[in-house]
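Student: The following comprises the amino acid sequence and a computationally predicted model.
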Amino acid sequence: MSDPAVRVDTTSQVPPYDQIRAQLAALILTGRLTEGERLPTVRQLAADLGLAPGTVARAYRELEAAELIRTRRGAGTRVAALPSDPAGFRPEQLATLARDFVSSARALGADTEAILTAVREALEQGA
């Protein structure tokens, strides 16, 4: 994994594994992490973040279930291929992005109304 860093706020109400999952999913779905790019091992990322390996392992399991990463013995954990048709999104990917946005917004202290307002404004601006 190149420069994009994953950060965990241990004071947040969002569990650390969910923060990791959300940040990596966003990096993958926005193309900042590309197909085939290798992610750190569970142990390495856990050590870098000062977390238990099981916390990172859970984030990786959820990313694998969402088909955003693939883990192969001997090849490590790598970013999976996204659908080639950019117009043909998968509903579960949209759900992942929405969950990630809500988790990040809640970590900032935003309430439901502030989150909905931000989404409406982004839609109106054509983002």
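Tutor: Here it is on my side, so go on. Treat the numbers as computed from the prediction; the structure is a model and nothing was measured.

Student: use CA for all of it now, contacts and neighbours both
Tutor: Fine.

Student: Residue 72 - how many residues pack around it?
Tutor: Around residue 72 there are 8 other residues, counting by other C-alpha atoms under 10 Å.

Student: put this beside the first:
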Amino acid sequence: MVKIDHQGETPPYEQVRVHYAHAISNRELPVGAKLPTVRALAKDLGLAVNTVARAYRELEEAGLVETRGRAGTVVSANGDSNRERVRAAAAQYAAMSAELGLSSQEAMEIVRAALRA
């Protein structure tokens, strides 16, 4: 179950998005698993419907879920292919970093900076 920290600095929609993104990437939610409806989750969490809808929209844009109209929102099989694309990009980045003479530490600092941005 999602826990919302209403006093925290992270916006509620982002807390919902991160919760489901982690659950999907850790395979706690398998491909095809149905997410609660936007309205039901908003009610359970005490959030506005638009807040949950934004989180779901961002999950869909990332390819982690897909909305099937009246059938609801389900975990997409694209999540696995997206993970593979990221692994391939990381391997390419590692090779380029080595080719350009960057140390592992320098390369990781660049990645950390990019993730913070």
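Tutor: Received the coordinates, thanks. Quantities reported herein were computed from a predicted structural model and do not represent experimental measurements.

Student: Please state their TM-score.
Tutor: For this chain pair, the superposition-based TM-score is 0.69 by TM-score structural alignment, normalised by the length of the second structure; 89 aligned residues with a C-alpha RMSD of 2.3 Å.

Student: Tell me which residue of the second structure lines up with residue 20 of the first structure.
Tutor: Residue-level alignment of residue 20 of the first structure against the second structure, with TM-score structural alignment as criterion, gives residue 16.

Student: Check which helices and strands whichever strand or helix holds its match sits against.
Tutor: Residue 16 of the second structure is part of helix 12-25 when elements are defined by DSSP states H and E. Contact here means 3 or more C-alpha pairs under 8 Å, 6 or more residues apart in numbering; DSSP states H and E; on that basis helix 12-25 of the second structure packs against helix 49-61.

Student: which helices and strands sit right next to the helix it packs on?
Tutor: In this structure, helix 49-61 of the second structure packs against helix 12-25, helix 38-45, strand 65-67, with contacts taken as 3+ C-alpha pairs under 8 Å, 6+ apart.

Student: Can you state the residues of the first structure onto which it aligns?
Tutor: Going by TM-score structural alignment, helix 49-61 of the second structure lines up with residues 53-65 of the first structure.

Student: how much space is there between residue 21 of the second structure and residue 110 of the second structure?
Tutor: Here the criterion is C-alpha to C-alpha, to the nearest Å. By it, residue 21 of the second structure lies 23 Å from residue 110 of the second structure.

Student: Comparing the two, which residue is more hemmed in?
Tutor: Taking residue 21 of the second structure and residue 110 together and counting by other C-alpha under 10 Å, residue 21 has the greater number of neighbours (21 against 11).

Student: how near is that one to residue 52 of the second structure?
Tutor: In this structure, residue 21 of the second structure lies at 14 Å from residue 52 of the second structure, with C-alpha to C-alpha as the measure.

Student: ditto for residue 78 of the second structure
Tutor: With distances defined as C-alpha to C-alpha, the gap from residue 78 of the second structure to residue 52 of the second structure amounts to 21 Å.

Student: Looking only at neighbour counts, state which of these two leads.
Tutor: It is residue 52, of residue 78 of the second structure and residue 52, that has more neighbours when counted by other C-alpha under 10 Å, with 25 against 16.

Student: one step back: give me the distance between the match of helix 49-61 of the second structure and the centre of its chain.
Tutor: In this view, stretch 53-65 of the first structure has its centroid 11 Å away from the chain centroid, taken as C-alpha atoms, centre = their mean, to the nearest Å.
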